[in-house]
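Q: Everything below, folded, please.
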Amino acid sequence: MSGPATGKATEIANKAQLVEFAESGSKPKENWRIGTEHEKFGFNLETLEPLPYEGPSGIRAMLEGLQRFGWQPQYEGDNVIALTMKGHSVSLEPGGQLELSGEALENLHQTCSEVHTHLAQVREVGDEIGVGFLGLGFSPKWTREETPIMPKGRYGIMKAYMPKKGDHGLDMMFRSCTVQVNLDYGSEADMIKKFRTSLALQPLATALFANSPFTEGKPNGHLSHRSFIWTDTDPDRTGMLPFVFEDGFSFEQYVDYALDVPMYFVYRDGTYIDVSGQSFRDFLKGELPGLPGEKPTLVDWDNHLTTLFPEVRMKRFLEMRGADGGPWRRLCALPAFWVGLLYDQGALDAAWDLVKNWTAEDRMQMRNDVFTEALQTKVPDGRTMRELAAEVLDIASAGLKARKRLDSFGEDEVHFLNALKTTVETGITPAEELLSKYYGEWAGDIDQVFREYAY
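A: Next up, the predicted model:
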């Protein structure tokens, strides 16, 4: 979940500017980049409790400690709420989850190096202050009441608004973690094909990365509980976006969708102004009840786009949002999966051929089944998601091989898919591995997940 966008405040005169804003993300293929984001739960190594903001083993201490590596602090009032350095940032999610928003990089070797460097820095500081970090899709132990709220103005607004729209919005905010990748498009036609293909295949990503089987110390009946909570968070801003597959889908149609998603806030002079439930269309006309007579800027629009949470989100790039947070190797595997499918034309064509005949009902059925069934979910042709995954991973491997992005040892990017190939070969998702340990060697002791799976 991003912080507020900043920059030149160009006033928006009409909807056409918003369409142009989306279209301005189009880039020639040689300029396509990979931006990876991942979140993780911080915990006290001694007590296994979540991290408060203040205190010697708190989030502020972590952010201050990381500054030794050259990170520059960003403040909201007197509170450090983010760090920035050369095109990437470390920021806070509502419940203290720490997020790396990575730099826009040329290849997966760079992406994985970035992840490794970040986790090494986090580990160094964490060891000094008694803090560890865990990569799961959902908090395995803590209740909502035990989970702190970070001192960012937008989170107070969202905390008040979320329960009006669904039963699990606060779980999404405070107790979930994901890994995401942001990818470019070359034109409107390229955006459409990538959007449709990736959106149809998000349930497959959910299955492969399923890693959230526990709630408050016990199995919750799901393999991806993080995915489940999105089904009852806020129907206005979540879901599988069936209109993306309709004839005539375009940048303009996505803008129309975004205009109709109720707002959360407007950011002015370092302060979040609560306009929750109000309309950006009214804002365009200068008729926003929360700011009467004022018209929005492109910065306001960019901020509004960060409050939309569909399974694939478009800003001036496409953001893949279907995967649970997980261990180190999977933080590299998620971008490898989507780069392999979307950044090579042959792979993209092959992936689209697999999904192009699925109906909206097919896609929604898979979306609703996958958080429980994962790789055993049925796909429209009667196969299991596991069988589909084997075919899709072959396509992704071919796409990565065709890119010919080699490291200093002459190795291409295909090996970053190995963790996913192992999952398909064994049929065991990360969640099922955790459950096997829980019922076996852990003897129902959820504390063991912190000891065995921390970064």
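Q: Every contact and neighbour count from this point should use C-alpha atoms.
A: OK.
Q: Need the contact partners of the strand or helix carrying Phe133.
A: Assessed by DSSP states H and E, Phe133 sits inside strand 131-134. Here strand 131-134 makes contact (C-alpha atoms under 8 Å, 6 or more residues apart in numbering) with 40-45, 57, 123, 126, 326-327, 450, 453-455.
Q: Same check on stretch 352-364?
A: By C-alpha under 8 Å, 6+ apart, the residues outside stretch 352-364 that reach it are Lys193, Arg196, Thr197, Ala200, Leu201, Met240, Pro242, Val379, Pro380.
Q: Gly42: what secondary structure?
A: Here Gly42 is recorded as strand under DSSP: H, G, I helix; E, B strand; the rest coil.
Q: quick one: Glu39 is in a helix?
A: No. The assignment for Glu39 (three-state DSSP) gives strand, which keeps it out of a helix.
Q: Count residues in the vicinity of Gly382, would you?
A: The local packing of Gly382 (other C-alpha atoms under 10 Å) involves 10 other residues.
Q: now Leu100, what's its secondary structure?
A: Secondary structure of Leu100, reduced to three states by three-state DSSP: strand.
Q: List the contacts of it.
A: Leu100 makes contacts with Thr36, Glu37, His38, Glu39, His88, Ser89, Val90, Ser91, His118, as judged by C-alpha under 8 Å, 6+ apart.
Q: Grab the nearest non-local neighbour of it.
A: For Leu100, ignoring the flanking residues on the chain, the nearest one in space by C-alpha to C-alpha, 6 or more residues apart in numbering is Val90 at 4.7 Å.
Q: The one you found: how many residues sit nearby?
A: The burial count for Val90: 24, using other C-alpha under 10 Å.
Q: To compare against the first, here's the next sequence to fold:
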Amino acid sequence: MSIPQSGGGLIEHDGQLAEYLASGCRPREQWTIGTEHEKFGYSLKDHLPLPYEGPCSIRAMLEGLRDRYGWLPVEEAGKIIGLSYKDGANVSLEPGGQLELSGAQLNTIHETCDEVNEHLREVRSVADEIGAGFIGLGAAPEWTHEQMPVMPKGRYALMTRYMGQVGTTGTMMMYRTCTVQVNLDFASEADMVQKFRVALALQPVATALFANSPFFEGKDTGWQSWRARIWRDLDADRTGMLPFVFEDGMGFERYVDYALDVPMYFVYRDGKYIDALGQSFRDFLKGELPALPGEKPTLSDWADHLTTIFPEARIKKFMEMRGADGGPWRRLCALPALWVGLLYDQASLDAAWDLCKGWSAETREHFRHDAAKYGLRANIAGRSIRELAGEVLGIAEAGLKARARPGAGGLVADESHFLSALQETVATGQTLSDELLAKYRGEWGGDLSRIYAAWSY
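A: Model prediction:
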């Protein structure tokens, strides 16, 4: 999850909220790619999640990365809770100690994949020394809630307390899920709207293609993506498929209206998180926030609030695609390839919109459910998701070839080969969850502890 935002003075009029989003508009030649991915750390000795403190711990990981590779520490209340780097990348902690790389804004998928490789090599080198491992899955396969550590971040203490009041699976999401996502740019309000609609409508395709969480608390859940299942009952005020995005009048101001109706979590002041659970940013704008009577918000407060909204795709000064399970290395490069191919070439963007523009809100919601439950065996609007995914990948491949961004010293003509793992999934009809279930029921003999050696980085 996000680190506290900074920069931006007092909000003097409500129009600044939409202006903040619009300030992210960039011309096509300046569009970049930012990839984020989370992973579970565990002790090689007993396969239990890493605690925050101790010789084999999250703190030891962060300090090792800091000392060996020049990362700068990010601290809260005197404790290291993240890392930053001069290129704009940062390492942060999810509530249960999941380690997240928020990558720099890069120009090509070749570059972002190199970044992933370097990060995982660094993590592996430190983890080997302290007796830890890291695994890429959408949900923790065996651990119970009671076994999860709690990271020393004030934001998470507030969220944990609130989750039980608004849903049934919030703490599961916080402590026992991992995702991979990509952050992309838009050129204008109209470009944002078209991309947002495609991103939301086709997010379930990503959920199916990246499904990698069939287990939870040691059992086969019956879902291809248990992570996506968890998100369905988390908090209706801040999750979902956002039907209003597909309505006439959608734009930055309409998203602001939505975001203002999402209850607040906190206000960040002087290194501390002030409890504003369930309070209204609209009241904050009027100087009537109970948590800070008489005080009005800054643009940093607005930026922080936007990080507490969790739909399947969301906008800030850029757009985030949020529907995929965490996974192995090849999938960490495949996700940006999928969405860059669909959204960064106008012909491909138009073709993708043609696929889904006739779907109703009800159809999109059923799609979201069925992709998580059945993966590529689901259907939408009379056709299989597997068939649809194949067509989506074809559009993405065409978009990447049209971009023609070479890599490897010019030996690789474009970025389309990063889709190969997904193309193989469609060709075989077997998701990562299917592969895991086959091993679990076959060669592993129902011994889920074998997942660590088989699936770790």
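Q: In JSON lines: the contacts of stretch 352-364 of structure 1, plus secondary structure and distance to Ala419 of structure 1.
A: Output for these, formatted as JSON lines (DSSP: H, G, I helix; E, B strand; the rest coil; distance: C-alpha to C-alpha, whole Å):
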{"residue": "Lys193", "secondary structure": "helix", "distance to Ala419 of structure 1": "27"}
{"residue": "Arg196", "secondary structure": "helix", "distance to Ala419 of structure 1": "25"}
{"residue": "Thr197", "secondary structure": "helix", "distance to Ala419 of structure 1": "22"}
{"residue": "Ala200", "secondary structure": "helix", "distance to Ala419 of structure 1": "22"}
{"residue": "Leu201", "secondary structure": "helix", "distance to Ala419 of structure 1": "18"}
{"residue": "Met240", "secondary structure": "coil", "distance to Ala419 of structure 1": "26"}
{"residue": "Pro242", "secondary structure": "helix", "distance to Ala419 of structure 1": "31"}
{"residue": "Val379", "secondary structure": "coil", "distance to Ala419 of structure 1": "22"}
{"residue": "Pro380", "secondary structure": "coil", "distance to Ala419 of structure 1": "26"}
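Q: which of those lies closest to Trp230 of structure 1?
A: For the contacts of stretch 352-364 of structure 1, the minimum distance to Trp230 of structure 1 (C-alpha to C-alpha) is 10.9 Å, reached by Met240.
Q: And that closest one? What does it align with in structure 2?
A: Alignment note (TM-score structural alignment): Met240 of structure 1 maps to Met241 of structure 2.
Q: Per the alignment, name the residue of structure 2 opposite Gln253 of structure 1.
A: Aligned counterpart of Gln253 of structure 1 in structure 2: Arg254 (TM-score structural alignment).
Q: Pull the contacting residues for the residue nearest to Leu100 of structure 1.
A: Ala82, Leu83, Thr84, Leu98, Glu99, Leu100, Ser101.
Q: so how far is Leu100 of structure 1 from the second one?
A: Spelled out, it's Leu83 of structure 1. Distance of Leu83 of structure 1 to Leu100 of structure 1, computed by C-alpha to C-alpha, to the nearest Å: 9 Å.
Q: who touches both of those two?
A: Ser89, Val90, Ser91.
Q: tell me the secondary structure for Asn357 of structure 1?
A: State at Asn357 of structure 1, reduced to three classes by three-state DSSP: coil.
Q: Number of residues surrounding it?
A: The number of residues packed around Asn357 of structure 1, counting by other C-alpha under 10 Å, is 10.
Q: and what of Phe371 of structure 1?
A: 26.
Q: Following superposition onto structure 2, what is the mean distance for whichever helix or strand it is part of?
A: Using DSSP H and E, Phe371 of structure 1 sits in helix 360-373. Compared with structure 2 after fitting, helix 360-373 of structure 1 has a mean deviation of 0.8 Å; criterion: mean C-alpha distance after the TM-score superposition for structure 1.
Q: Please identify the buried residues of that helix?
A: Buried residues in helix 360-373 of structure 1, counted by 16 or more other C-alpha atoms under 10 Å: Asp362, Arg363, Met364, Gln365, Met366, Arg367, Asn368, Asp369, Val370, Phe371, Thr372, Glu373.
Q: can you tell me which of those residues lies nearest to Asp260 of structure 1?
A: Set against Asp260 of structure 1, the nearest of these by C-alpha to C-alpha is Met364 (21.6 Å).
Q: Can you tell me what Leu342 of structure 2 aligns to in structure 1?
A: Leu342 of structure 2 maps onto Leu341 in structure 1, by TM-score structural alignment.
Q: so what's that match closest to, chain neighbours aside?
A: Closest to Leu341 of structure 1 by C-alpha to C-alpha, 6+ apart is Ala396, at 4.8 Å.
Q: Same check on Val244 of structure 1?
A: Among residues not flanking Val244 of structure 1 along the chain, Arg196 sits closest, at 6.5 Å (C-alpha to C-alpha, 6+ apart).
Q: who touches the one you found in this structure?
A: So Arg196 of structure 1 contacts Val244, Phe245, Trp352 (C-alpha under 8 Å, 6+ apart).
Q: Pipe the residues you listed into a markdown table and attach secondary structure per row.
A: Below are those laid out as a markdown table (three-state DSSP):
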| residue | secondary structure |
| --- | --- |
| Val244 | helix |
| Phe245 | helix |
| Trp352 | helix |
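Q: Thank you kindly, that will do.
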